[in-house]
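Visitor: Next input, structure requested:
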Amino acid sequence: MQDHKKITRALLSVTDKEGLEPLAAALARHGAELVSTGGTAAKLREWGHDVKDVSELTGFPEMMDGRVKTLHPKVHGGILGVRNNADHMAAMDEHGIGPIDMVVVNLYAFEKTVMSGADRDTIIENIDIGGPSMVRSAAKNHEDVAIVTDPLDYDAVIGELDAHGGLTQEFRSILAAKAFALTAAYDAAISSWFAFGDQGQAYPDRRALAMHKADELRYGENPHQKAALYIPQAVAPGIAAARQVQGKALSYNNLNDADAAFDLASEFRGGDPAIVIVKHANPCGVAQASSLRQAWQDALECDSVSAFGGIVAMNRTLDGETAEAIAEIFTEVVIAPDADEAAMAALSKKKNLRLLLTGDLPDPARPGQTMKPIAGGILIQDRDNGKVVRDDLKVVTKRAPSEQELADCLFAWTVAKHVKSNAIVYAKDGMTAGIGAGQMNRRDSARIAAIKAGEAAEKYGWDQPKTVGSAVASDAFFPFADGLLSAAEAGATAVIQPGGSIRDDEVIAAADDAGLAMVFTGMRHFRH
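Guide: Below is the predicted model of the structure:
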């Protein structure tokens, strides 16, 4: 059975005083002397506790606007002294240093200060020095000292004190691990602000990440892999911060696919109602229409086979009629900024379907970076927030596209940005007509997209596939004319692509011979 080390003296210095009073009461009840600083000491006295000021312990007043108060040997010596080390104990006796058995600290709200838009001087003043120093000292000496940094642990500490009169070595080790993670995350936030916010360095020489675990997932991409969701302190609209209204727990793949769907849906922020259907991180149907219900039908018709078991995202509040239509097929996750009562009632009949409400859509042009692990390192790049508008397009063929063809080109281009390379997207009248994703050559992507369009025409009894008279987008240039000619065979009449191939002249000539209109964007959208 483990020893439960008694707490004879506890130092409490917290910014967030929520839940502190019951902990202080438990410490006092078990005979611990309470030592504190400034506002925390005043609050403890207000609650009726006897408190010794740190200045009384050290013999020095708090000074320099509170910058110096706990940075003293009588504080750190009391924390760091190893109790079973005779030399340490002799030094403590010689210099009148009493042991401190517990430190309860939470740090200045640095990130909250930054997010509030505070000026530089205020941000600097909210870099905690004394707090992290005590946290690290106590965590290092956790054999003898308990370090409590998370208010969520107060109840567990109280429970241990009331049940056993002290804390075990195992419990102190757990608290120490959390403490070191806290100071690491705190320093990461500070270093990130200095690099990005203060110095404007997008890629500093050293980089630290500060995140906390939001959820432990059922498994990773496959059942034999473990996984968890981590999020930064500054939460932005998105899947990680969404409110799950119903359904079973989200898996790694659910979250990954939901993010892909939501990211594409955000491209239509502020536009006509839009629906995105994603399967295995690739869109299999996207549409904009006068109503969300019509957009759903148009998106579904692009590839109803792949839509089975897919993820559905939209750019506006989900209504009951659209929710009922979505519920007619097996759907894993539905994501929307919001949902009305009728929609939630319709989806509630599907107990396993997850409904995520995000509250807003992020700006697709927002800055940011993406990360991808590779063996021995991490690739970091600017997120692909590039956008092409009509004025950016260069007509390179004899025939210029019509207004409708231009609109279809830009819609197809927006979708192609979110399709795994090599990507080919046919679009017509604000909806995808066929999507070819992730092939090793562009010609095969064009053919696969056309095959899917043909299957849809057969299923729904159309006279011809929707690729006939469509615009086709290629996420990168056509290196040869064969991919473009495959698109022409599928019925495409207009093409949008980056250009830039050494065979551009050959491809342009092939487009002219086929009577196609083609525009170059000058921008590529590879997605691997």
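
Visitor: switch to C-alpha atoms for all contacts and neighbour counts from now on
Guide: OK.

Visitor: Could you check how far Glu489 is from Asn315?
Guide: Distance of Glu489 to Asn315, given as CA to CA, to the nearest Å: 34 Å.

Visitor: who has more neighbours, those two?
Guide: Legend: neighbour count by other CA atoms under 10 Å for Glu489 and Asn315, higher for Asn315 (27 against 16).

Visitor: ok, the more buried one - contacts?
Guide: Going by CA atoms under 8 Å, 6 or more residues apart in numbering, Asn315 touches 265-266, 268-270, 273-275, 336-337, 361.

Visitor: from these, which is closest to Ala343?
Guide: The closest of the contacts of Asn315 to Ala343 turns out to be Ala336 (CA to CA; 10.9 Å).

Visitor: isn't the closest one right next to Asp319, touching?
Guide: No. Ala336 is beyond contact range of Asp319, at 10.1 Å (criterion: CA atoms under 8 Å).

Visitor: Tell me which of those two has more neighbours.
Guide: Ala336 (23 against 19).

Visitor: Roughly how far does that one sit from Ser266?
Guide: Counting by CA to CA, the gap from Ala336 to Ser266 is 10 Å.

Visitor: cool, Ala181 as well?
Guide: If you go by CA to CA, the gap between Ala181 and Ser266 works out to 34 Å.

Visitor: Between the two, point out the one with more neighbours.
Guide: It is Ser266, of Ala181 and Ser266, that has more neighbours when counted by other CA under 10 Å, with 23 against 14.

Visitor: list the contacts for the more buried one?
Guide: By CA under 8 Å, 6+ apart, Ser266 lies in contact with 315, 361-364.

Visitor: ranges for the strands of the stretch 401-528 of the chain?
Guide: 424-428, 431-436, 471-474, 494-497, 517-520 (DSSP state E, counting those that start in this stretch).

Visitor: of the contacts of Ser266, closest to Val54?
Guide: Nearest to Val54 among these: Pro362, at 46.8 Å, using CA to CA.

Visitor: Doesn't the closest one belong to a strand?
Guide: No. Counting by DSSP: H, G, I helix; E, B strand; the rest coil, Pro362 is not found in a strand; it is coil.

Visitor: Second input sequence below; structure requested for side-by-side comparison:
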Amino acid sequence: MREAERASGRPAAASFEHVSPAGAALAGPVDEATARPYGVDPARVGALAGAYLRARDADPKSSYGDFAAVSREVDLELADLLAGVVSDGIVAPGYAPGVLEVLARKKNGGFLVMEADPGFAPPDEEAREVFGMRLVQDRDRSPLTPELLTDVPVGALSDAARADLLLGLAVLRHTQSNSVCYVRDGRTLGIGAGQQSRVDCTRLAGAKADTWWLRRHPLVQGLAFRPGVRRQDRINWQVRLAEGDLTADERARLRSAVTTDPGDLGPDARAAWLAGLTGVSFASDGALPFRDNVDHAHRHGVTAIAEPGGSIRSAEVEDACRELGVTLARTGLRLFHH
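Guide: The predicted model follows:
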């Protein structure tokens, strides 16, 4: 998050699960679909709390019981928000007066609060021992700056796409490889992490981006839940309806959780709504080895791609971007995290 703020100049937040972020975002506008589950007024939410809400909204099903990370001092607004969600801890460079008292009451004192040293510089080498074998490598210290995105063989990068791609690169540096990231308007829509095949990362993260967009469909937003249905259950039902593959048992349980027939998003309705998802940026931690990554990314609204380049099929990737009208930037920087 420190790297994301340095690259953007805006407060940044992430929602982590296990060794990879479920979502990450910069401070920015909070829409009704993001704010409503948490009882927040989207017009009045502050920058840091808004960044965390936007990060958690990327994959709210996975963010249940997350670990939060933010780039600035935690204020009372964010502390009050964290007090009401299922989360296990937070790491931040500082805490405003009164914040620790709020967080200390969470989970009966079991909520983990960590303070990061903003000036900490990691060692030049990182090491890991595996069954008696010690592996050592130089730490990746390359700064994430706009200069990484000056080699643009196809199209032209807008300022918005450049900012989104820099956020995506910061996320990928700390996401289990192989990894790719879909970003739009300063927030991740889908992160594909730890897959053996890069195109599987692309498809997995693309499906998450589609779900994020479909959760904003009026049918999904219009679910009328019965009193007593918990917040996370409401969120999970929105996600499952958006994903579109409810089992017979799930459909029966959803009907019992709402006051009216939830309806269904048929193929035509889904396709029509997904056609409105555009302006998405896509970053990859390693070179795209085949054009199929471009083809799949384009299906999920991607209009700009950043990848290291250097593959033996990079010319095919470039041709695919040109054919589909996707801007391509080559960073020359691999961001593998193993």
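
Visitor: how about the strands in the stretch 51-200 of the first structure?
Guide: Assigned by DSSP E, counting those that start in this stretch, the strands in the stretch 51-200 of the first structure fall at 52-53, 102-106, 146-148.

Visitor: Check the stretch 201-350 of the first structure too.
Guide: Ranges of strands in the stretch 201-350 of the first structure, per DSSP E, counting those that start in this stretch, are 211-216, 228-232, 243-246, 274-279, 282-288, 310-314, 331-336.

Visitor: so the third one aligns onto which residues of the second structure?
Guide: Equivalent residues of strand 243-246 of the first structure are lacking entirely in the second structure, counting by TM-score structural alignment.

Visitor: same deal with the fourth one?
Guide: Residues 12-17 of the second structure are where strand 274-279 of the first structure aligns, with TM-score structural alignment as the criterion.

Visitor: Name the residues that touch the matching stretch?
Guide: Counting by CA under 8 Å, 6+ apart, 1-2, 4-5, 21-27, 48, 51-52, 55-56, 62-63, 65-72 sit against stretch 12-17 of the second structure.

Visitor: distance from it to the first structure after superposition?
Guide: Taken over the aligned residues, the distance from stretch 12-17 of the second structure to the first structure averages 0.9 Å (mean CA distance after the TM-score superposition for the first structure).

Visitor: Pretty sure Gly23 of the second structure sits against Gly186.
Guide: No. Contact criterion CA under 8 Å: Gly23 of the second structure and Gly186 do not qualify, at 11.1 Å.

Visitor: ok, back up a step: looking at the strands of the stretch 401-528 of the first structure, which is buried most?
Guide: Of the strands of the stretch 401-528 of the first structure, the one with the most neighbours on average (mean count of other CA atoms under 10 Å) is strand 471-474, at a mean of 34.

Visitor: for it, packing partners?
Guide: Here strand 471-474 of the first structure touches helix 403-416, strand 424-428, strand 494-497, going by 3 or more CA pairs under 8 Å, 6 or more residues apart in numbering; DSSP states H and E.

Visitor: Tabulate these in a markdown table, adding columns for distance to Lys74 of the first structure.
Guide: Shown next, in a markdown table, are those (distance: least, CA to CA, whole Å):
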| stretch | distance to Lys74 of the first structure |
| --- | --- |
| helix 403-416 | 63 |
| strand 424-428 | 69 |
| strand 494-497 | 70 |
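
Visitor: on that earlier part again, give me the ChimeraX select line for the contacts of Asn315 of the first structure, limited to the buried ones.
Guide: Here is the ChimeraX selection string for the buried members of the contacts of Asn315 of the first structure, based on 16 or more other CA atoms under 10 Å:
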select :265,266,268,269,273,274,275,336,337,361
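
Visitor: which one of the contacts of Asn315 of the first structure is nearest Lys420 of the first structure?
Guide: Ala265 (16.1 Å).

Visitor: And the closest one, how close does it get to Val286 of the first structure?
Guide: 9 Å.

Visitor: how about Met440 of the first structure, what does it touch?
Guide: Taking CA under 8 Å, 6+ apart as the test, what Met440 of the first structure contacts is Asn422.

Visitor: In the second structure, what residue corresponds to it?
Guide: In the second structure, Met440 of the first structure lines up with Gln196, judged by TM-score structural alignment.

Visitor: Any idea how many residues pack against the aligned partner of Leu355 of the first structure in the second structure?
Guide: Alignment note (TM-score structural alignment): Leu355 of the first structure maps to Val113 of the second structure. Counted with other CA under 10 Å, the neighbours of Val113 of the second structure add up to 17.

Visitor: before we move on, what about Ile380 of the first structure?
Guide: Using other CA under 10 Å, Ile380 of the first structure is surrounded by 12 other residues.

Visitor: gap between the spatially most distant residue from the centre of the first structure and Val388 of the first structure?
Guide: Ranked by distance from the centre of the first structure (CA atoms, centre = their mean), the top residue is Glu94, with 52.8 Å. Applying CA to CA, the value for Glu94 of the first structure to Val388 of the first structure is 74 Å.

Visitor: go on, Asp162 of the first structure?
Guide: With distances taken as CA to CA, Asp162 of the first structure is found 65 Å from Val388 of the first structure.

Visitor: pretty sure Ala22 of the second structure is touching Ala193, no?
Guide: No. Counting by CA under 8 Å, Ala22 of the second structure sits too far from Ala193 to count as a contact (9.4 Å).

Visitor: Which one's more surrounded, these two?
Guide: Set side by side, Ala22 of the second structure and Ala193 show more neighbours around Ala22, with 29 against 24, by other CA under 10 Å.

Visitor: and that one, what does it touch?
Guide: Contacts of Ala22 of the second structure (CA under 8 Å, 6+ apart): 14-16, 55-56, 58-59, 62-63, 191.

Visitor: go again using 10 Å as the cut-off
Guide: The neighbours of Ala22 of the second structure, taking CA atoms under 10 Å, 6 or more residues apart in numbering as the test, are 14-16, 55-64, 66-67, 175, 188-193.

Visitor: Only whichever of the residues you listed are buried, select them in ChimeraX.
Guide: Filtering the contacts of Ala22 of the second structure down to the buried ones (16+ other CA under 10 Å) takes a single ChimeraX command:
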select :14,15,16,55,56,57,58,59,60,61,62,63,64,66,67,175,188,189,190,191,192,193
